[in-house]
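A.B. asks: Next comes the sequence, and after it the predicted model I'd like to discuss.
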Amino acid sequence: MVTLTLDRLSAHYGRHQILSEVTTPTFAGGQMVALLGPNAAGKSTLFRRILGLLDGDGEVHIEGATCERPVAYMPQETGVNAVLTVYESVLLARMQGRRLNVKPEDLAEVDRALDELGIVALGERDIGDLSGGQRQMVGAAQALVQNPEVLLLDEPTSALDLHRQIQLLSILRRLAKDRGMLVIAALHDLGHALRFTDQALVLQGGTLVDCGPTEEVVTPELLYRVYHVTARIERCSKGRPQLIVEEAV
């Protein structure tokens, strides 16, 4: 099973340090991890360092991967080509880095990704005609169709309505467990983090604040220190943790 560990990971933009020696325990396939922190905390930069798109000190250790390109990434802006249909754009993502010699199994994987996300009906639509939320679901399909062992998602629910947010996060959690995939998602909704993720990693000013089981990390004390709000966490009738924010301080 794939594992990922960050060891003193740092990154700079020019002379400005964005990440400072981020070290984590080992995250294993089958888990869903929330990457948390306020705006400009360094979340997107951390993803770029993991992907090797930025240079810096420290190391990313990915062990147990069984394919040549185990990591897939869904950025905040998907950059999809407006002249393509949804089906074509997902197929293109499937063929990324390969010759365009499309095989039946490639088409089957596109069909599966669209079906898993409930967007089969969008297949023949032009990307340019879609809403922001629909484009975001297509971006998720483009990442999933690569069958990654490590899936990085940068604010995957930011453009989705509440129904689609719950749907997508539920699907990602299920796929992580079913496929033994490690999913790391940058999230602003801490309630979603509490409900759907197993582990949480919190950044503030490019520095790791805390890392561990989500319910142990997302506490009123952390919310006050990092997000500058007073809040409490209570259990609903189904035993799930619920975040109640009282005020900004």
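C.D. replies: Cool, the structure landed.

A.B. asks: drop to CA atoms for contacts and neighbour counts, all remaining ones
C.D. replies: Fine.

A.B. asks: just checking, what packs against whatever helix or strand residue 89 lives in?
C.D. replies: In the assignment (DSSP states H and E), residue 89 maps to helix 86-94. Contacts defined by 3 or more Cα pairs under 8 Å, 6 or more residues apart in numbering; DSSP states H and E place helix 86-94 against helix 104-116, helix 132-144.

A.B. asks: Can you lay out those as CSV showing distance to residue 160?
C.D. replies: Below are the helices and strands packed on helix 86-94 laid out as CSV (distance: least, Cα to Cα, whole Å):
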stretch, distance to residue 160
helix 104-116, 16
helix 132-144, 5
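
A.B. asks: Give me the buried stretch members for the top helix by length along the chain, please.
C.D. replies: Using DSSP state H to define each element, the chain has its longest helix at helix 162-179. Of the residues in helix 162-179, 164, 165, 166, 168, 169, 172, 173, 174, 175, 176 count as buried by neighbour count, 16 or more other Cα atoms under 10 Å.

A.B. asks: could these go into a markdown table alongside distance to residue 85?
C.D. replies: Below are these laid out as a markdown table (distance: Cα to Cα, whole Å):
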| residue | distance to residue 85 |
| --- | --- |
| 164 | 21 |
| 165 | 23 |
| 166 | 26 |
| 168 | 21 |
| 169 | 25 |
| 172 | 24 |
| 173 | 28 |
| 174 | 27 |
| 175 | 25 |
| 176 | 28 |
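
A.B. asks: and of these, the nearest to residue 101?
C.D. replies: Of all those, residue 101 sits closest to residue 175, with 27.4 Å by Cα to Cα.

A.B. asks: which one is the closest one nearest to, not counting chain neighbours?
C.D. replies: residue 181 (7.1 Å; Cα to Cα, 6 or more residues apart in numbering).

A.B. asks: got a list of what the one you found touches?
C.D. replies: Residue 181 makes contact with 2, 29, 30, 31, 148, 149, 150, 151, 175 under the criterion Cα atoms under 8 Å, 6 or more residues apart in numbering.

A.B. asks: Would you agree residue 222 falls within a helix?
C.D. replies: Yes. Judged by DSSP: H, G, I helix; E, B strand; the rest coil, residue 222 forms part of a helix.

A.B. asks: from the middle of its chain, how far away would the longest helix of the chain be?
C.D. replies: Its chain's C-alpha centre lies 11 Å from the corresponding centre of helix 162-179 when counted by Cα atoms, centre = their mean, to the nearest Å.

A.B. asks: Please compare the first structure with the one that follows:
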Amino acid sequence: MIRLDDVAVSRGGQPILRGVNATLEPGLVHAVIGPNGAGKTTLLRALFGDLPLSAGGIEMAGRRMGPGRLGSPFRKAWRDALAYMPQDSSADLAMTVLEVVVLGRLGRLQFHVDDETLQAAMARLDAADIAHLADREIGSLSGGQRQMAMFAQVLMRDPLALLLDEPVSALDLKHQIALLDVVRGETRATERVTVVVLHDLNLACRYADNLLVVADGTLRASGPPRSLVTPDLIGSVYGVEVEVLHDSRGSPVVQPMGRAAASAASRRQMAAQ
């Protein structure tokens, strides 16, 4: 479990996040949603210990990180328990995909890479549906393929928590689904905490157990998608009119409304009153 107590982050004297309180339970996928510039990436970087807290604290595995607790020994111990995949992750190295994935266990590697490590790396590549690319140089892959390779490397670390910033941004629909299927399956099988930033609201509603809605540097709302996602909430956070439908599994589906459709809906609502 990870607990955030009144977490605040400032940069250059300007507040970026403030008053964030949340409990992130293990075995669940927690999706962070919100408009551009709301503070989603800042939240992930604060969790990873990449940005110092200006107030509040974060508790994880018996440790508490607060303002001023990012000294070298503490920071290393904190990060060793986490796997963070930034939005702009890349690997322009003269290495094969398999070698890049094996680096996920860099802290435990010896001069000789044993068979167990190689088998684990191939299993991660297979889960990411790119095992056929194992011998290719990472720099020769498409952006989406590199994204999948970097995700496989993240899984190799066997962390207490996964922190993924827009992991599907460079992927086509097939690989978005494949990656998020693996994220959810790994999260439940290992009982780890997973926090993933997603821009696609429908993917967030489909794959997340819990949503964290960030807007204007605050946690506006949190909870299961089915009970949380409403036209009023999405409209107030994103400044757009939407319909919220539900798919065959009961997951919310957010449908943006054009001006004409929105006006017609407003007229129907007024007529019904």
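C.D. replies: Now that the structure is in, tell me what you want to look at. These figures come from a predicted structure and were not determined experimentally.

A.B. asks: After superposition, what's the TM-score here?
C.D. replies: The TM-score (TM-score structural alignment, normalised by the length of structure 1) is 0.91; 243 aligned residues with a Cα RMSD of 1.8 Å.

A.B. asks: Highest mean neighbour count out of the helices and strands packed on helix 86-94 of structure 1?
C.D. replies: helix 132-144 (a mean of 23; mean count of other Cα atoms under 10 Å).

A.B. asks: which residues in structure 2 does the helix or strand just after that helix align to?
C.D. replies: The helix or strand immediately downstream of helix 132-144 of structure 1 is strand 150-154, counting by DSSP H and E. Mapped onto structure 2 using TM-score structural alignment, strand 150-154 of structure 1 spans residues 161-165.

A.B. asks: Return the mean post-superposition distance for the matching stretch against structure 1.
C.D. replies: Once the two models are superposed, stretch 161-165 of structure 2 sits on average 0.4 Å from its counterpart in structure 1 (mean Cα distance after the TM-score superposition for structure 1).

A.B. asks: now stretch 183-199 of structure 2: which residue numbers in structure 1?
C.D. replies: Per the alignment by TM-score structural alignment, stretch 183-199 of structure 2 matches residues 172-188 in structure 1.

A.B. asks: picking up where we left off before, would you reformat the contacts of residue 181 of structure 1 as a markdown table and include distance to residue 247 of structure 1?
C.D. replies: A markdown table is the format used below for these (distance: Cα to Cα, whole Å):
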| residue | distance to residue 247 of structure 1 |
| --- | --- |
| 2 | 41 |
| 29 | 37 |
| 30 | 35 |
| 31 | 32 |
| 148 | 40 |
| 149 | 39 |
| 150 | 36 |
| 151 | 34 |
| 175 | 36 |
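
A.B. asks: quick one: which of those residues is most hemmed in?
C.D. replies: Ranked by neighbour count (other Cα atoms under 10 Å), the contacts of residue 181 of structure 1 have residue 149 at the top, with 26 neighbours.

A.B. asks: Please enumerate the helices of structure 2.
C.D. replies: 40-48, 72-80, 97-102, 115-127, 143-155, 173-190, 201-207, 225-228, 231-238, 259-272.

A.B. asks: quick one: which of those helices is nearest residue 248 of structure 2?
C.D. replies: For these, proximity to residue 248 of structure 2 was assessed by Cα to Cα; helix 201-207 is nearest, at 11.1 Å.

A.B. asks: distance between the closest one and the chain's centre?
C.D. replies: Distance, centroid of helix 201-207 of structure 2 to centroid of chain: 12 Å (Cα atoms, centre = their mean).

A.B. asks: which helices and strands sit right next to it?
C.D. replies: Counting contacts by 3+ Cα pairs under 8 Å, 6+ apart, helix 201-207 of structure 2 is packed against strand 29-33, helix 173-190, strand 252-256.

A.B. asks: equivalent range in structure 1 for the last one?
C.D. replies: So that's strand 252-256 of structure 2. Alignment of strand 252-256 of structure 2 against structure 1: residues 241-245, by TM-score structural alignment.

A.B. asks: The matching stretch vs structure 2 - mean distance after superposition?
C.D. replies: Superposing on structure 2 places stretch 241-245 of structure 1 at an average distance of 1.8 Å from its equivalents, by mean Cα distance after the TM-score superposition for structure 1.

A.B. asks: How far off centre is that stretch?
C.D. replies: Here stretch 241-245 of structure 1 is found 22 Å from its chain centre; the criterion is Cα atoms, centre = their mean.

A.B. asks: cool, stretch 49-60 of structure 1 as well?
C.D. replies: Centre-to-centre, stretch 49-60 of structure 1 and its host chain are 17 Å apart (Cα atoms, centre = their mean).

A.B. asks: Which parts of that stretch count as buried, going by neighbours?
C.D. replies: For stretch 49-60 of structure 1, the neighbour count (16+ other Cα under 10 Å) marks 49, 50, 56, 58, 59, 60 as buried.

A.B. asks: what does stretch 24-43 of structure 1 give?
C.D. replies: Using 16+ other Cα under 10 Å as the test for burial, stretch 24-43 of structure 1 gives 24, 27-38, 41-43.

A.B. asks: Would you mind finding the match for residue 103 of structure 2 in structure 1?
C.D. replies: Mapped onto structure 1 by TM-score structural alignment, residue 103 of structure 2 lines up with residue 92.

A.B. asks: any idea how far its match is from residue 220 of structure 1?
C.D. replies: 44 Å (Cα to Cα, to the nearest Å).

A.B. asks: How about residue 183 of structure 1?
C.D. replies: 25 Å.

A.B. asks: higher neighbour count, those two?
C.D. replies: Set residue 183 of structure 1 next to residue 220 and count neighbours by other Cα under 10 Å: residue 183 wins out with 27 against 17.
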